[in-house]
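Asker: show me the folded form of this:
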Amino acid sequence: MLADPRRLACFAALLALALVAMPLLLQLPAWIPMIYMLLLAWRGWLVWHGRALPHSVWLMLALLLPIAALWFELRTLVGREGGVAFLLLLVGGKALETASLRDWRVLLALGFFLAATPLLFDQSPLSALWLVLSLFALTCAMVLLAGEEARLSPRITARALLLSFPLMVVLFVVMPRLPGPLWSMPSQQQGATTGLADSMSPGAIGKMILSREPVFTAEFAGTQPRPSQLYWRVMVFDQFDGSSWRAANLARQRSVTVAADAPRLRYEVVAEPYQGYLPLLEQGVASGDGVTLVYQQRLRRLDAANQARFRYQVESIASPRFADALTDSEQGFYLSLPAGNLRTVAAAQALAGRHPQPAARLQALQLWLAEQGLRYTLNPPQLQGDVVDGFLFGSRQGFCEHFASAFTVLARAAGLPARVVVGFQGGEFNGQGRFWQIRSSDAHAWSEVWVDGRWQRVDATSLVAPQRIEAGIANTLGEAAPRMPLVGGKPPGWAQWVGQQWQLANFSWQRWVVGYDAASQQGLFQKLGLGDVSAASIVKALLGGMLLAGGPLLWWLLRRRQAPQTLPQQVHALLLRRLQAAGIAAQAADTASELQARAAALTAAERDQLAGLLQRWQRLQYAPPAVDDNAWRTLLREVKAFRPARVGRKTGR
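Answerer: From the prediction side, this is the model:
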């Protein structure tokens, strides 16, 4: 059986490895981290009872069976999910073959690598705090393996991490960056990261509204826009099969026509793409690095296969209409409708007959829809068959996708080319950070109708529920309003303030740490006068940073070279400093009686206090060697509390 200190170090190492993997319970199939925990528990049981390590046959079975199951579930052992799960199982297996001190140190070294893997799934400040906690636990276990006392290991660990922190900051800032964010890795599942689906049917977007999960942030330069201007388009649906809308993904080129005096909104967005497309305020007129404007006023990431969150810049004109010359074939495409929804088609054609001018016809369609007694609700009844007819002439209850779908069908049936745009509308403004937070609950759909050579936005929802656009979804539907966890109800003022602060902290973390990419590093190097990022500038920055970061470490090393003082020496040295600070010419060679004589100028109370300290110091100094250190520590605290006033101030000299 291992000696008690070594056994304690082994348990500390196993607990640290278990702590490191806890966030992965939320990211991987639950059985994989559970098997990892069982392998660590098995090793802990062996350490506790002093049993021998399992035979290699049992160890191979304990590893090969979970690895085979992992392959059948994920069909891969590489990539983010597969690679992390495979590494987790290997570390658990490694724990069952650790015998020597070197083996335990290697196991902890793997733990340091494993501690970074949760950041591949989540880069929030909470994940960073958990990483710090994991590093502390792993380092503490390493200190115990080195033979240090258990009561001293937390202090030694904290000092080691604090001394290494400046160096970590220098390396983070200076070392060459990848073009994208630091923790970017393609997911095994290329699903919708914004919460939007690749099609729209009644109820599709309404399911998102109950989630207040943050989707992206936007920061505007200069004056903030009004909520009614914030129509974030992501996808365009232009094919209707009678119940659902889908994107035809037409690949055609268009030039953007902008008036010379049109005011522009310049903004920066941090978002994850959906199938390569990103949120964009209409009408986009210019885009920064890494993104490009494409057909149908969409914004596409140049590296469309990379679905990681990143920061990009755009310029837009917050206008509900923009010019676009459609060919005859394109007009025919945007007018096509499947068979069905006969009552809707008949109503639209009747309006078209009474209003031959396209602009007047569009206005008549909006007025007709507003007069139908429709109701805005998140829980409309299910629709079957001709869903548009069922909505307009049956249930008359719906959400934004019901309104957008119905109006687009009305416009096409009335001879006006139209399509559906899906994205987000509005957002929550953070006044302290001066940025907008857009959530899943801000998902929205609206129509675009082509009239007189221009696409014009028509938000049919605003015709029925204008408060949705001006006040936001949370103030329009009670189901979408924020609520206190567990207890429910509207959050009080202090909870809203805490939420704002956390929102600001998360935004700052994402912007300055997670979003610190090659472009950010280039800007920082230029501000520091180092020019472009090159081998020479990196060496200069690294040397300069090392000199600054090495200061605390050098100070600690110089202190380590000095022989540490014993407790009696600390008491004597501190007492001399207290007397010298009071103007007493105390010397290190003075005896207790000589120190008492030199302190004659002190007050009577101070002399009595000094006499008591000197008596206890002498008694402990000449006590047997087995005297308890606690007595010296008590005396040291009393000497720290002894602060006599300066002799000159008391006598007036």
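Asker: only C-alpha atoms for contact and neighbour calcs from this point on.
Answerer: Will do.
Asker: so which residues of the stretch 351-500 of the chain form strands?
Answerer: 375-376, 397-398, 418-425, 428-430, 435-439, 443-451, 454-458 (DSSP state E, counting those that start in this stretch).
Asker: now do the last one against strand 443-451, angle only.
Answerer: It refers to strand 454-458. If you take axes from the mean of the first three to the mean of the last three CA atoms, to 10 degrees, strand 454-458 sits at 140 degrees to strand 443-451.
Asker: show me which residues of strand 454-458 are buried.
Answerer: 455-458 (16 or more other CA atoms under 10 Å).
Asker: the residue nearest in space to the middle of the chain and Gln510: what is the separation?
Answerer: The chain has Ser124 as the residue nearest its centroid, 2.3 Å off, counting by CA atoms, centre = their mean. Noted for Ser124: a distance of 7 Å to Gln510, by CA to CA, to the nearest Å.
Asker: which of the strands of the stretch 351-500 of the chain sits closest to Trp42?
Answerer: Trp42 lies closest, by CA to CA, to one member of the strands of the stretch 351-500 of the chain: strand 435-439, at 43.8 Å.
Asker: which positions in that closest one come out as buried?
Answerer: Buried, per 16+ other CA under 10 Å, within strand 435-439: 435-439.
Asker: can I get those residues in TSV including distance to Pro485?
Answerer: Shown next, in TSV, are the buried residues of strand 435-439 (distance: CA to CA, whole Å):
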residue	distance to Pro485
Phe435	25
Trp436	23
Gln437	20
Ile438	20
Arg439	18
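Asker: rewinding a little: between the strands of the stretch 351-500 of the chain, which one is closest to Ser100.
Answerer: When those are compared by CA to CA, strand 435-439 sits nearest Ser100, at 51.9 Å.
Asker: which helices and strands does the closest one pack with?
Answerer: strand 214-220, strand 428-430 (3 or more CA pairs under 8 Å, 6 or more residues apart in numbering; DSSP states H and E).
Asker: so how far is it from its chain's centroid?
Answerer: 14 Å (CA atoms, centre = their mean, to the nearest Å).
Asker: go on, stretch 27-44?
Answerer: The answer for stretch 27-44 is 26 Å, by CA atoms, centre = their mean.
Asker: let me know the closest of the buried residues of strand 435-439 to Val498.
Answerer: For the buried residues of strand 435-439, the nearest to Val498 is Gln437 (15.1 Å; CA to CA).
Asker: and the closest one, how far is that from Gly288?
Answerer: 21 Å.
Asker: second chain to compare with the first, below:
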Amino acid sequence: MHLPRDTRDTLFLLAVVGWVVMPQVRSLPLWCSLLTAGVLLWRGWIALKARPLPSRWWLLAFLLATLAATYGSHRTLLGREAGVTLIVVLLALKTLELRARRDALVIFFLGFFTMLTNFFQSQSLLTAGAMLVALLGLLTALINAHRPVGQPSLRESALLAGKMALLGAPVMLVLFLLFPRFAPLWGLPSDALTGRSGLSGTMKIGAIAELVLDDRVAMRVRFENAQPPPQRTLYFRGPVLSRFDGSEWTATERAFRPSRAANPPDLEVSGSPIRYETTLEPSSRSWLLTLDATPEAPKLPSSQRARLTTDLQWLASSPVTNLLRYRAESYPEFRYGLTAADGRARHDQGEYLRLPPGFNPRTVQLAEELRGRIPDGEPGGIVAAALERLRTGGYQYTLDPGVTGRDSADEFWFDTKAGFCEHIASAFVILMRAAGVPSRIVTGFQGGEMNSVDGYWTVRNADAHAWAEVWMADRGWVRVDPTASVAPGRIGQFQRLRAPDGVMAGAIGALSPTLLAQLRANWEALNNSWNQWVLNYTQDRQLDLLKNLGFEEPSWEDLGKVLAGLIVLAALGGAAWAQWERGQHDPWQRLLAQVRQRLTQSRIEVPPNAPPRELARLANGSNSLPAPIKAALTELLLAMERMRYAPDVTGQSAQVAKLQSQFKRIVWPKPTAIRTY
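Answerer: From the prediction side, this is the model:
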């Protein structure tokens, strides 16, 4: 309150600039963040101490140095990352030549642009909230810059900025809902939200265990049925891995080969389907996670197409780099793999029996023993024997099984007897192949948890899972989850291995075990609403909105017509508002202007600022008005003078109405034409 006006406004603007830049610190080069912080602090010190600004030569030197540093960091001065770095640097350096309102306006517009670049890194609800605060701050500073007289309070300017934002909100809402979204021209760069799911197309021992430390959401599912399916049945199918080199499982080319038919002929489904809607987080991968088994293509937005591989995995036509919502219909009861595409029985399963030579000799020996104990080496018996060993052999489900060596399956079956889901699934499939049972690994997600606030089923990266599929001549491919034998709670009771909570979460959990879960559920429900209604508002949803408005087969032309109609209505509303506002102006002044106009039409020269008494004098001294009009006009003007300069504070509206009625009763002579010679 005791600072000079210029100092106060400068410090406020610097604080707003710092707030705008702060969310990008993690993505900016370290030198850029340090330089920006140093420049803002230096400029604040200059404002507080009333020191002179640096010369233009210093600014030029800073600019050249930052250009060189930007090129050194990004190897280019073009592109998104380099462009954001430069715009942040220019915004900071511009504060060092903040001398006049013109410089402030440049900073404002650079600030607005920098604010938008934050959405290149994240479009989350937190980012949107932070940028809303930044918007109000920039508007407040902009209003201050246009109020040069006196020392208006920041609170007053902030209230005016909030009012401006609220007045613009309806326009923003209409444009958001109806402005055509022509992908990919409309929206952010496709990599703005990539890399969240973490599920890979290959599997090394320990890779999925690392995902358990990532508690972010991978997808959200809403089931149409009132009662969702049991958690133990929720297997969301991802990449199918059948090639093993001794340390890593990968998918074969066949796994990504599209099926010759939309519905594979060797897929038989039965029972009631599960209908659900999935909102998939960006992953930079093409796969669509669906429950087993999904015979019909998921319903995707018009910009995407789905194709089914021969391994029952659905793939999108392009990588998922933005939130993707799709509907699917799955059948938990199915049989698959009994016959080939041409109807012949499947006899050649060699690719699902291959093992690298020289690896895991003890596991191979164990497989021979199991095969010898089972009559005729029946696959079902071998599978049952292996699962029984897992249940009764003292095996443990853990995130930290120790360092895995060359023979990972041997170490699991005989040494450590501990592992995470990919350790267990890999060792199980290796054992099955060694015993002559065709098998493979399927990765994806299993389970999830219901959010009691919004009813969505939340599946996290921590729910990433690996299980096995074995092939039997009479049943085809059958899912076998060996982890369920080691840790049944992992599959059916949501007993997940989790990373330890942070300090704050641990403190809240210690005070109230349910409070942390409730806060988390509410926050995730709020985030889900943001994702569903804002980030996932696509072209198709725009057309769905038109359907709700009564259009049978909406098109972009209909969208344009609706938008144009709203613009016309807004223009008419603005005209009506202007007309109404015009009627709210000072009625006394409007009546005086009407008298002045009448006198001018009667060829009486009237000064533009003449008061009522002067107008009465001019009317009485004129020969162009009859005596009765002069008397009525004099009475009217003197009454107006008394009302204005000796007012009765009560009943002023009635007095004005009475004077207006008195003016209308005056019968004015028709104005005479002015001849020109």
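Asker: once they're superposed, what TM-score comes out?
Answerer: Here the TM-score for the pair of chains, by TM-score structural alignment, normalised by the length of structure 1, is 0.78; 567 aligned residues with a CA RMSD of 3.4 Å.
Asker: name the SS class of Thr76 of structure 1, please.
Answerer: Look at Thr76 of structure 1: counting by DSSP: H, G, I helix; E, B strand; the rest coil, its state is coil.
Asker: just give the nearest non-adjacent residue to it, would you?
Answerer: Gly82 (5.6 Å; CA to CA, 6 or more residues apart in numbering).
Asker: which elements pack onto the host helix or strand of the one you found?
Answerer: According to DSSP states H and E, Gly82 of structure 1 maps onto helix 79-95. The contact analysis (3+ CA pairs under 8 Å, 6+ apart) places helix 79-95 of structure 1 against helix 31-49, helix 56-74, helix 101-115.
Asker: shouldn't Leu548 of structure 1 be within a helix?
Answerer: Yes: assignment of Leu548 of structure 1 by three-state DSSP places it within a helix.
Asker: can you count the residues close to it?
Answerer: 14 (other CA atoms under 10 Å).
Asker: I'd like to know how far it sits from Val170 of structure 1.
Answerer: 9 Å.
Asker: which residues of the stretch 451-600 of structure 2 fall in helices?
Answerer: 482-486, 488-492, 503-511, 513-530, 539-548, 556-583, 587-601 (DSSP state H, counting those that start in this stretch).
Asker: possible to save these as a markdown table with distance to Arg243 of structure 2?
Answerer: Output for the helices of the stretch 451-600 of structure 2, formatted as a markdown table (distance: least, CA to CA, whole Å):
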| stretch | distance to Arg243 of structure 2 |
| --- | --- |
| helix 482-486 | 19 |
| helix 488-492 | 26 |
| helix 503-511 | 42 |
| helix 513-530 | 38 |
| helix 539-548 | 40 |
| helix 556-583 | 48 |
| helix 587-601 | 89 |
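Asker: nearest to Leu323 of structure 2, out of those helices?
Answerer: The nearest among those, by CA to CA, is helix 513-530 at 11.1 Å.
Asker: which stretch of structure 1 lines up against the closest one?
Answerer: Alignment of helix 513-530 of structure 2 against structure 1: residues 492-509, by TM-score structural alignment.
Asker: how about stretch 411-424 of structure 2?
Answerer: Stretch 411-424 of structure 2 maps onto residues 390-403 of structure 1, going by TM-score structural alignment.
Asker: do I have it right that Gly415 of structure 1 meets Ala350?
Answerer: No: in this structure, Gly415 of structure 1 is not within contact of Ala350 by CA atoms under 8 Å, at 11.2 Å.
Asker: and those two? Which one has more around it.
Answerer: Applying other CA under 10 Å to Gly415 of structure 1 and Ala350 shows that Gly415 carries more neighbours, namely 21 against 12.
Asker: returning to what we had before: I figured the residue nearest to Thr76 of structure 1 hits Glu73, correct?
Answerer: No: Gly82 of structure 1 lies out of contact with Glu73 (CA under 8 Å); the separation is 9.5 Å.
Asker: just to revisit the earlier point, could you redo the buried residues of strand 454-458 of structure 1 as TSV and give each row distance to Arg155 of structure 1?
Answerer: Below are these laid out as TSV (distance: CA to CA, whole Å):
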residue	distance to Arg155 of structure 1
Trp455	66
Gln456	66
Arg457	63
Val458	64
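Asker: determine which two of those are furthest apart.
Answerer: Trp455 and Val458 (9.6 Å).
Asker: shared neighbours of the two, anything?
Answerer: Both Trp455 of structure 1 and Val458 are in contact with 448-449, where contact means CA atoms under 8 Å, 6 or more residues apart in numbering.
Asker: list just the nearest of the buried residues of strand 435-439 of structure 1 to His55 of structure 1.
Answerer: Arg439 (53.2 Å).
Asker: related to what we said a few turns ago, list just the one of the strands of the stretch 351-500 of structure 1 that sits closest to His572 of structure 1.
Answerer: strand 428-430 (57.5 Å).
Asker: residue range for that closest one in structure 2?
Answerer: Under TM-score structural alignment, the match for strand 428-430 of structure 1 is residues 449-451.
Asker: distance from the chain centre to the matching stretch, please.
Answerer: Worked out by CA atoms, centre = their mean, stretch 449-451 of structure 2 lies 21 Å from the chain centre.
Asker: stretch 299-316 of structure 2 now?
Answerer: Distance, centroid of stretch 299-316 of structure 2 to centroid of chain: 23 Å (CA atoms, centre = their mean).
Asker: Tyr376 of structure 1 pairs with which position in structure 2?
Answerer: By TM-score structural alignment, Tyr376 of structure 1 lines up with Tyr397.
Asker: coming back round to it: make JSON lines out of the strands of the stretch 351-500 of structure 1 and add distance to Ser244 of structure 1.
Answerer: Shown next, in JSON lines, are those (distance: least, CA to CA, whole Å):
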{"stretch": "strand 375-376", "distance to Ser244 of structure 1": "20"}
{"stretch": "strand 397-398", "distance to Ser244 of structure 1": "15"}
{"stretch": "strand 418-425", "distance to Ser244 of structure 1": "11"}
{"stretch": "strand 428-430", "distance to Ser244 of structure 1": "30"}
{"stretch": "strand 435-439", "distance to Ser244 of structure 1": "24"}
{"stretch": "strand 443-451", "distance to Ser244 of structure 1": "13"}
{"stretch": "strand 454-458", "distance to Ser244 of structure 1": "19"}
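Asker: kind regards, and thank you for your time.
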